[in-house]
Each structure stands twice: as C-alpha cells, then as structure tokens.
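>>> prediction below, plus the sequence it came from.
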Amino acid sequence: MAKITYIEHNGTEHVVEVPTGLTVMEGARDNNIPGIEADCGGACACSTCHVYVAEDWVEKLPAREDMEEDMLDFAYEPDAKRSRLTCQLRVSDALDGLVVQMPEKQI
C-alpha cells in the first residue's frame, strides 16, 4: 500500500492509502477525490485523469509510453515534464509518498 497525496487545483490536499496493484486514478476514484474524472475508466483513451507530478517524483516514475504521450496532447495545459495520466501509474511500494496536483480542469 502506498500513501499518495492528491492536491486539488484550489490547494485542498487529500492524503490516502492506495492498495498495491491499483492505479493512481483508481485510488482517486475509490476515495471520491474531485478533479480526476477518468471518463474512459482507465483505458488510456482520454486525458481526464491528467495530473502534474511533483517535481521530485518525475524521475522516479516509469517513462511514459507512446499511448500516454498521445493522450496528453489532449490534456488541459500539459507540462512536458510533469504531466502524467493517473490511469497509467500502477501503485507499488515505490510510489509511497507520491504527490500529484490536478489541473484547473479536465478536458
């Protein structure tokens, strides 16, 4: 299980424990965290689970695959370095302490 901090655009923080094997998106969904819509249900077919990963976590995460890169083109104000789709981030002990911030809106 990993403790993940989700920060809404307005600064409201939600610190939750997410079971290993789920995705960061599923952790937000299961804990009713606003700001991650996940319209496609985690199929990497939209960009509505877009977040900005905390700067100190960027290099600790696995690289983006091509499909995620393509979907991020449709995200609201993507950041070339920090933007990720939470449906593509599988929770493990290595993600304990991860901090993500939601954009102003999802599109």
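Yes, it's here. Quick caveat: nothing in here was measured; it's all calculated off a predicted structure. Numbering: from 1, shown residues only.
>>> make it CA atoms for all contacts and neighbour counts henceforth
Fine.
>>> S83 against L72, yeah?
Yes. Contact criterion CA atoms under 8 Å: S83 and L72 qualify, at 7.5 Å.
>>> quick one: the residue most central in space within the chain from V24, how far?
Centroid-nearest residue in the chain, with CA atoms, centre = their mean: T86, separated by 2.9 Å. To V24, T86 is 5 Å away according to CA to CA, to the nearest Å.
>>> now swap in R82 and tell me
15 Å.
>>> what's the closest non-adjacent residue to L85?
Leaving out its chain neighbours, the residue that sits closest to L85 by CA to CA, 6 or more residues apart in numbering is H50, at 4.5 Å.
>>> put this next to the first one:
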Amino acid sequence: MAEAQPGDNLLEVGQACGMPLEGTCEGQMACSTCHVIIAPEWFARLPEASEEEEDMLDLAADVARTSRLSCQIDLTDDLDGMEVRMPSASHDMQGR
C-alpha cells in the first residue's frame, strides 16, 4: 500500500514506495518503462489514454486491457484506494 496526495503522479508515488518502475524518460512518454496494470474496477475512472500513450503501450511487455503508463496518471480523491499491479515482465534497470 502506498500513501499519496491528490495531484501526486502515480509513477513518482510508485517509485517512492519501491515499486520497480523505471520511468526512464521521466514522464515524457518516450518509453514504456512505467507500465502498470490497473484493476478493472478502477480503470474506467481514469481519463482516457492519449494516442501517444497508446503508442507507447504498444511497445510494452505483458500489456493487458487495463494497462496504462503510470507517468500519465495524476491521482485524485476519486482514485483513493485504486489497485495497481506490475506486469510480470517488470524489471527496474536502475535498481530501485
């Protein structure tokens, strides 16, 4: 479980709690190393992914129907309790 405030970015929250989210491009949507899978019951609460995000997800391993880039998710009160999991192929080359 991770603690966050409204406005926090999911990538940064995940990194702060030790999740293996590399985030190589630092949220510039130039990679897919922050790929996460959102629990289906939470997925519909998120804003739709942009075309650019969808393109990056096409390059990610183990993509699921509810995959998103964590760098593109800014947390809100409506997302309190959201369940997120890492794809099985996740590996943080930066050693977090």
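That came through, no problem. Note that the coordinates shown come from a computational prediction; the quantities given were computed from them, not determined experimentally.
>>> tell me how far the counterpart of the residue nearest to the centre of the first structure in the second structure lies from D80 of the second structure.
Matched across to the second structure, T86 of the first structure falls on S70, judged by TM-score structural alignment. To D80 of the second structure, S70 of the second structure is 15 Å away according to CA to CA.
>>> over to E53 of the second structure?
Per CA to CA, E53 of the second structure is found 23 Å from D80 of the second structure.
>>> could you find the counterpart of L46 of the second structure in the first structure?
Using TM-score structural alignment, L46 of the second structure pairs with L61 in the first structure.
>>> and that match, how many residues sit next to it?
Neighbours of L61 of the first structure under the rule other CA atoms under 10 Å: 14.
>>> what segments of the first structure are helices?
Assigned by DSSP state H, the helices in the first structure fall at 24-30, 66-72.
>>> of those helices, which stretch is the most buried?
Comparing these by mean neighbour count (mean count of other CA atoms under 10 Å), helix 24-30 ranks first with a mean of 22.
>>> for that helix, grab the matching residue range in the second structure.
Aligning helix 24-30 of the first structure against the second structure (TM-score structural alignment) gives residues 10-16.
>>> what does the matching stretch contact?
By CA atoms under 8 Å, 6 or more residues apart in numbering, the residues outside stretch 10-16 of the second structure that reach it are 2-4, 20-23, 27, 34, 70-75, 96.
>>> what subset of those is buried?
4, 20-23, 27, 34, 70-75 (16 or more other CA atoms under 10 Å).
>>> wait, which of those is closest to V84 of the second structure?
S70 (9.4 Å; CA to CA).
>>> mind listing what that closest one touches?
For S70 of the second structure, the contacting residues are N9, L10, L11, C34, H35, V36, by CA under 8 Å, 6+ apart.
>>> which one in the first structure is aligned with the fifth one?
In the first structure, the residue paired with H35 of the second structure is H50, using TM-score structural alignment.
>>> could you pull up the contacting residues of that match?
I36, L72, A75, S83, R84, L85, T86, M102, P103, Q106.
>>> closest to K3 of the first structure among those residues?
T86 (14.7 Å).
>>> would you mind measuring from the closest one to E77 of the first structure?
16 Å.
>>> next: L98 of the first structure.
L98 of the first structure sits 21 Å away from E77 of the first structure, going by CA to CA.
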